[in-house]
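> Quick one, what's the 3D model for this:
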Amino acid sequence: MTSLPQHPSEGSERLRPTVAVARAARVLAAAGIDAPRVEAELLAVHVLGVPRGRLALADGLTPDQLDRYDALVARRADREPLQHLTGSAAFRHLELAVGPGVFVPRPETELLAGWGVDQARAGSPLVVDLCSGSGAIALAVAQEAPAARVVAVERSPAALARLRRAAADRAAAGDRPVEVVAADVTDPGLLSDLEGRVDVLLCNPPYVPRAVEVPPEVAAHDPDEAVFGGADGLDVIRPVLARAARLLRPGGVLGVEHDDTHGAAVPALLVADGRYEAVEEHRDLAGRPRFATARRR
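Below is the predicted model:
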């Protein structure tokens, strides 16, 4: 357990947020956190219940709040995911409830979701999200392309529970309801009733090659089955591409996220399949290969 520097007894006095954040940022930086100041601020606004833009103007932390804040900072320094500490993850225009047992959606996946939203805005398409996890992609599409029918597929019981709650919450908030299906995406009979009818198919599968060393936040907290995709990282992607070709209508489109080492491998699989055209590789904001797209012949 990482120890925070002891703060003096303050009685009933409050500690200014800027002072608490500066101290916490030093602790997080020493622990190897990439953006220590940002994360220290996000934990502070979580404890204080204020928008980040008003943190400097917020009332100081009471002794009880400071104790809670210090405890969260210590847990983050021990590499517990920030999103587990706050209970939520931002994804496009959504705040998704996250926690142990469910893969935390990553900012780079917003690029695939955005591509999917663009494809889903024409007409009233049928959109399928495979390996849905917390439902980030499916819920984003349902919110931003309300004319689309969205089906989310997941097999993990823990993820399904959160996905169903999130879908119900977003429907109650006025978004298009997402249909949740409990199934294994490698099942050759997956969604047999939708064969040849899907307009847009999206997938963020487990794709990290088994030998790759992942950060402590991933290794200790993300479900193994949601991270690793076999020896080469393609054990789930291969059957997904094959099944997608059966589910998509002619002219339907596919987008699949992959490891940054798969920039050539996944497009090659799509070309070799023979049922896809317009195969394209997409890079993330750091210039790394991130997802591939194609159109069903």
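> rest of the way, CA atoms for contacts and neighbours
Will do.
> List the contacts of the nearest residue to Leu191 once chain neighbours are set aside.
Among residues not flanking Leu191 along the chain, Leu247 sits closest, at 7.7 Å (C-alpha to C-alpha, 6 or more residues apart in numbering). By C-alpha atoms under 8 Å, 6 or more residues apart in numbering, the contact list for Leu247 reads Leu191, Ser192, Leu194, Glu195, Gly196, Arg197, Val198.
> From the residues you listed, list just the buried residues.
Leu191, Glu195, Gly196, Arg197, Val198 (16 or more other C-alpha atoms under 10 Å).
> So for the second one, what's the nearest residue that isn't a sequence neighbour?
Just to be clear, that refers to Glu195. Glu195's closest residue in space is Leu247 (C-alpha to C-alpha, 6+ apart), at 4.0 Å.
> do the third one as well
Spatial nearest neighbour of Gly196, excluding adjacent residues (C-alpha to C-alpha, 6+ apart): Arg249 at 4.2 Å.
> Which elements pack onto the helix or strand harbouring the one you found?
Taking DSSP states H and E as the criterion, Arg249 maps to strand 248-257. Counting contacts by 3 or more C-alpha pairs under 8 Å, 6 or more residues apart in numbering; DSSP states H and E, strand 248-257 packs against helix 109-120, strand 198-203, strand 289-296.
> Deepest-packed of these, please.
Mean neighbour count (mean count of other C-alpha atoms under 10 Å) peaks for strand 198-203 among the helices and strands packed on strand 248-257, with a mean of 26.
> Would you do the same for the sequence below? I want to compare the two.
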Amino acid sequence: MTLAHEHPSEGTDRPRLAPALAKGTDRLAAAGIESPRVDAELLAAHVLGIGRGRLLLVDAVRGAELRRFEELIEQRARRIPLQHLLGTAAFRHLDLAVGEGVFVPRPETELLAGWGIEHTAPGATVVDLCSGTGALALTVADEAEPGLVVAVERSAEASVYLRRNAAAFPRVRVVQADVTAPDLLDELVGQVDVLLCNPPYVPEGTPVPPEVADHDPAEAVFGGADGLSVIRPVIGRAAELLRPGGVVGIEHDDVHGSAVPDLLRADGRFTDVAAHRDLAGRPRFATARRA
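The predicted structure is shown next:
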């Protein structure tokens, strides 16, 4: 199929895409956006309804498309998250619905997802705590062969996105609950094979980018004074939910490279405690096996 934009003989009086992209890139760079060209191209592709890779085939655009693109550039320059403007966030092989009220999944969490997939045997029972968009739960359901995935999220606003994203995955069960509750998932005590958690873990008072401070829910970002207020009870509950030999993986702040493994060891019910770094070499998640 050929796009109307691709006909060199059409739209010669229409605005050209290349100068618009250059101008948009400059605007985003001036606003402090880390990847201005990439963001500008993704917004342009979104407006045109094509993949980013096809932008090279587009010469001219319609006036209405240019105006919409410029509007989105201005919104991004005001540090509205790119994913909110696109309506989705890419996570491994999935495009997850996102918006105000739910934490936007980060690329570094894909490492924990990959670890979870590697440890999910066919028919396994998997639990994802602090599920948010469902990034971890749905990735495991998509790329492994679990028998059941339980995605737990406390926030009513975030659960709207979680249920929407999980609708295409019949093996995923959504539970709206507080992951620190002592009776969480009582029916699964001693039966869980893999437990994953990307909790709020940033220590309160830590400076964060405007996209996080103004748009990510604070309860999904900050984890108390030391960033461990959710991780502590999660570790205790994980020990109760996991079967002997079951495994747990918990993402954490880069200041917690020793603290979270130490908490897992101190619990006394885990073996094979390991610390994992992200692609930038920063401490990112900790794993352990139920004794």
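> picking that back up, what element comes up after the strand holding Arg249 of the first structure heading to the C-terminus?
Next along from strand 248-257 of the first structure, by DSSP H and E: helix 265-273.
> so that following helix matches what in the second structure?
With TM-score structural alignment applied, helix 265-273 of the first structure matches the range 259-267 in the second structure.
> can you list contacts of that stretch?
231-232, 235-236, 252, 270-271, 273-275, 286-288.
> how about these in a markdown table, adding distance to Lys23 of the second structure?
Converted to a markdown table, the contacts of stretch 259-267 of the second structure look like this (distance: C-alpha to C-alpha, whole Å):
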| residue | distance to Lys23 of the second structure |
| --- | --- |
| Ile231 | 44 |
| Arg232 | 48 |
| Ile235 | 49 |
| Gly236 | 52 |
| His252 | 38 |
| Phe270 | 55 |
| Thr271 | 55 |
| Val273 | 50 |
| Ala274 | 47 |
| Ala275 | 44 |
| Ala286 | 43 |
| Thr287 | 46 |
| Ala288 | 49 |
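> Can you tell me which of the residues you listed are buried?
Looks like the contacts of stretch 259-267 of the second structure have Ile231, Ile235, Gly236, His252, Phe270, Val273, Ala274, Ala275, Ala286, Thr287, Ala288 buried, using 16+ other C-alpha under 10 Å.
> what about the equivalent of Val208 of the second structure over in the first structure, neighbour count?
Alignment note (TM-score structural alignment): Val208 of the second structure maps to Val214 of the first structure. Neighbour count of Val214 of the first structure, defined by other C-alpha atoms under 10 Å: 13.
> tell me which element Val214 of the first structure falls in.
Counting by DSSP H and E, Val214 of the first structure is part of no helix or strand.
> hang on, the earlier thing: between the contacts of stretch 259-267 of the second structure, which sits nearest Val140 of the second structure?
Proximity of the contacts of stretch 259-267 of the second structure to Val140 of the second structure was ranked by C-alpha to C-alpha; the top entry is Thr287 with 16.4 Å.
> so what's the closest one up against?
Val247, Val248, Gly249, Ile250, Pro261, Asp272, Val273, Ala274, Ala275, His276.
> could you flag which of those are buried?
Val247, Val248, Gly249, Ile250, Pro261, Val273, Ala274, Ala275, His276.
> could those go into a markdown table alongside distance to Ala168 of the second structure?
Output for those, formatted as a markdown table (distance: C-alpha to C-alpha, whole Å):
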| residue | distance to Ala168 of the second structure |
| --- | --- |
| Val247 | 26 |
| Val248 | 25 |
| Gly249 | 25 |
| Ile250 | 26 |
| Pro261 | 35 |
| Val273 | 34 |
| Ala274 | 34 |
| Ala275 | 33 |
| His276 | 31 |
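> Which pair of those residues spans the longest distance?
Going by C-alpha to C-alpha, the pair spanning these furthest: Val247 and His276, at 14.4 Å.
> how deep is Leu48 of the first structure tucked in, by neighbour count?
Around Leu48 of the first structure there are 20 residues (other C-alpha under 10 Å).
> Give the other helices and strands that the helix or strand where Gly24 of the second structure lies contacts.
Secondary structure assignment for Gly24 of the second structure, by DSSP H and E: helix 17-30. In terms of contacts (3+ C-alpha pairs under 8 Å, 6+ apart), helix 17-30 of the second structure is packed against helix 36-48, helix 63-77.
> Ok, which of the ones you listed comes nearest Leu111 of the second structure?
Checked against C-alpha to C-alpha, the stretch from these lying closest is helix 36-48, at 22.4 Å.
> By how much does that closest one deviate from the first structure on average?
Taking mean C-alpha distance after the TM-score superposition for the first structure, the mean distance separating helix 36-48 of the second structure from the aligned residues in the first structure is 0.5 Å.
> what's that helix packed up against?
Helix 36-48 of the second structure packs on helix 17-30, helix 63-77, helix 82-86, going by 3+ C-alpha pairs under 8 Å, 6+ apart.
> Let me have the ones you listed in a markdown table, extended by distance to Leu56 of the second structure and mean neighbour count.
Below are these laid out as a markdown table (distance: least, C-alpha to C-alpha, whole Å; neighbours: other C-alpha atoms under 10 Å):
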| stretch | distance to Leu56 of the second structure | mean neighbour count |
| --- | --- | --- |
| helix 17-30 | 9 | 18 |
| helix 63-77 | 16 | 18 |
| helix 82-86 | 20 | 18 |
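> Next, format those as CSV and append distance to Pro122 of the second structure.
Shown next, in CSV, are those (distance: least, C-alpha to C-alpha, whole Å):
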stretch, distance to Pro122 of the second structure
helix 17-30, 46
helix 63-77, 42
helix 82-86, 33
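> what's the nearest residue to the residue mapped onto Asp235 of the first structure from the second structure if we skip its chain neighbours?
Counting by TM-score structural alignment, Asp235 of the first structure lines up with Ser229 in the second structure. For Ser229 of the second structure, ignoring the flanking residues on the chain, the nearest one in space by C-alpha to C-alpha, 6+ apart is Gly223 at 5.3 Å.
> Could you double-check that the one you found sits in contact with Pro200?
Yes: at 4.9 Å, Gly223 of the second structure counts as touching Pro200 under the criterion of C-alpha atoms under 8 Å.
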